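K.L.:
requesting a structural model of the entry that follows:
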Amino acid sequence: MSKDDESRLMAVELAKRLLVDAIWKTASIEVDGISFRDTQEIFEGRAPANMAVDDIIVVNNIKRAWMFLLENVDQPVNWQYMSEYNRILGEGLIRDAGKLRTNDVRIGGTDWIPELPTMESSHDGISSLMKIESPEDRAHDGEPCAHQRRRRSVLHKPIPETRIHNQAIALLRVER
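P.N.:
Alright, predicted model coming up:
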């Protein structure tokens, strides 16, 4: 086994061990007041008392998205990959989850309205992002995610939570 393969395997194993913590940190951006204990309960298949169904769905979708990342760490990042990732995140919450955004979105705290993406601009953005050699630099340079409420916006940078997932992709994709 090569050193790169060993590093990749170690990164995947570490990510799996830290999965509940990563899910909780990601979910805390979406679900006001969620605790680590609530996240652990949902991760184990139980619904915390007095938690909204949509909040439970958010946490489960984030869990499923992390599992997708871990199971597909060696797959190329392309439109199909990102579409499926975003479909998982938005399932049961967002109409047309995983599809290209066709309506305007607003970003809280600003008057800026991102341009509507095109298939061409999305492919170009993913391609340019994947040309960045360093996985760490790639994780900080862009967020190739289709619109999913506050979580996602096609090749759009102001949403810090998406960096968590990009860092997971980048760090697990140790140089081949």
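
K.L.:
hey, let's count contacts and neighbours off CA atoms from now on
P.N.:
Fine.

K.L.:
the longest helix along the chain: which residues count as buried?
P.N.:
What stands out as the longest helix in the chain, according to DSSP state H, is helix 53-71. Across helix 53-71, burial judged by 16 or more other CA atoms under 10 Å covers 55-67, 69-70.

K.L.:
looking at the residues you listed, which is nearest D137?
P.N.:
L69 (18.4 Å; CA to CA).

K.L.:
correct me, but the closest one touches I169?
P.N.:
Yes: the criterion here is CA atoms under 8 Å, and L69 meets it with I169 at 6.8 Å.

K.L.:
helices of the protein, residue ranges please.
P.N.:
In the chain, the helices defined using DSSP H lie at 3-17, 19-30, 36-43, 53-71, 79-90, 119-130, 135-141, 161-172.

K.L.:
of the ones you listed, which is nearest D104?
P.N.:
Within those, the stretch nearest D104 is helix 119-130; the backing value is 15.8 Å (CA to CA).

K.L.:
one more to line up against the first:
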Amino acid sequence: MLFNRSKSYDDIIPALDVKKLIMLVKKLLPDVVFNMASLEGNPFTYPEVQTLLDGITIGGHKVSDEQQIFSIRNAWNYLFDLVYKNDLSLDTSSLYSIFNKFNNIVAKDEALISGIFRTGQVRIAGTDFIPPRAEELESIFKNELPQLIERCKSKTELAFEIFLWGALNQFYYDGNKRTSRLVSNMILILNGQGIFNIKAKDRLQFNTLMLEFYNTRKADNIFEFLHSNCLEIY
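P.N.:
This next block holds a predicted model:
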């Protein structure tokens, strides 16, 4: 299902150099991984994430929490590979495969099935909103994504709309926001528009605005928050 939004957002002109942007993001990867994991309730601190990604084991944590850190790191490395190849096509067929690949990376140890659309109903905690039925998901992806691409006037709009659209429809049993955020970042980086990084310190505001979005399907408030607080330009 789609949602409503009234305000427009322009791209950065001139666009950032993509190779330099990737180099900067790689240097900041522990921060990006930490923030993404923190939104999932992962207890690893930033220094612990930094140490773990340097190859040093951290004691006192569940194996599942450690694996989640590595999975997010691996998904970002896949993102970098996609952008480096520079042969991406933002069409429905290509994005379908990319969505599934990202989900398979980030959710394979957390969900009963990953990398394919869910086969049963799910709920979102804290809201009465009910995501689409499983049998509707293929049709929603195929029919709505072209509409979403068409209505976005900039790649920045497209990146954030894809994130919200993926979170709203809950295509997978788990990892929906991580999956959609990685696709969003792929679009932003590919087009030299910065990166999408929700800070751990903004978790309460983000969660509150997302619940409002689920309940109303009105995206103006969450969209403004994402653009003002989560779009990092280097």
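
K.L.:
what about M82 of structure 1, neighbour count?
P.N.:
Using other CA atoms under 10 Å, M82 of structure 1 has 19 neighbouring residues.

K.L.:
meant to ask about S35 of structure 1, not that
P.N.:
So S35 of structure 1, with other CA under 10 Å, has 14 neighbours.

K.L.:
residue in structure 2 matching it?
P.N.:
Residue correspondence to structure 2 (TM-score structural alignment): S35 of structure 1 is matched to T45.

K.L.:
picking that back up, list the contacts of the longest helix of structure 1.
P.N.:
Applying CA atoms under 8 Å, 6 or more residues apart in numbering, the contact partners of helix 53-71 of structure 1 are 12, 15-16, 19, 23-24, 26-27, 30-31, 39, 42-43, 47, 85-86, 88-93, 165, 168-169, 172.

K.L.:
ok, average deviation of that helix from structure 2?
P.N.:
Its matched residues in structure 2 lie on average 0.8 Å from helix 53-71 of structure 1 after superposition (mean CA distance after the TM-score superposition for structure 1).

K.L.:
so that helix matches what in structure 2?
P.N.:
Under TM-score structural alignment, the match for helix 53-71 of structure 1 in structure 2 covers residues 63-81.

K.L.:
before we move on, what about stretch 12-22 of structure 1?
P.N.:
Using TM-score structural alignment, stretch 12-22 of structure 1 lines up with residues 22-32 of structure 2.

K.L.:
so what's the residue nearest the centre of structure 2 closest to, chain neighbours aside?
P.N.:
Nearest to the mean C-alpha position of structure 2, by CA atoms, centre = their mean, lies R181 at 1.0 Å. Nearest residue to R181 of structure 2, sequence neighbours excluded (CA to CA, 6 or more residues apart in numbering): F163, at 5.4 Å.

K.L.:
just A11 of structure 1 next, same as before
P.N.:
Leaving aside its chain neighbours, A11 of structure 1 sits nearest to L172 (5.8 Å; criterion: CA to CA, 6+ apart).

K.L.:
for that neighbour, which residues are in contact?
P.N.:
L172 of structure 1 is in contact with R8, A11, V12, L70, V73, counting by CA under 8 Å, 6+ apart.
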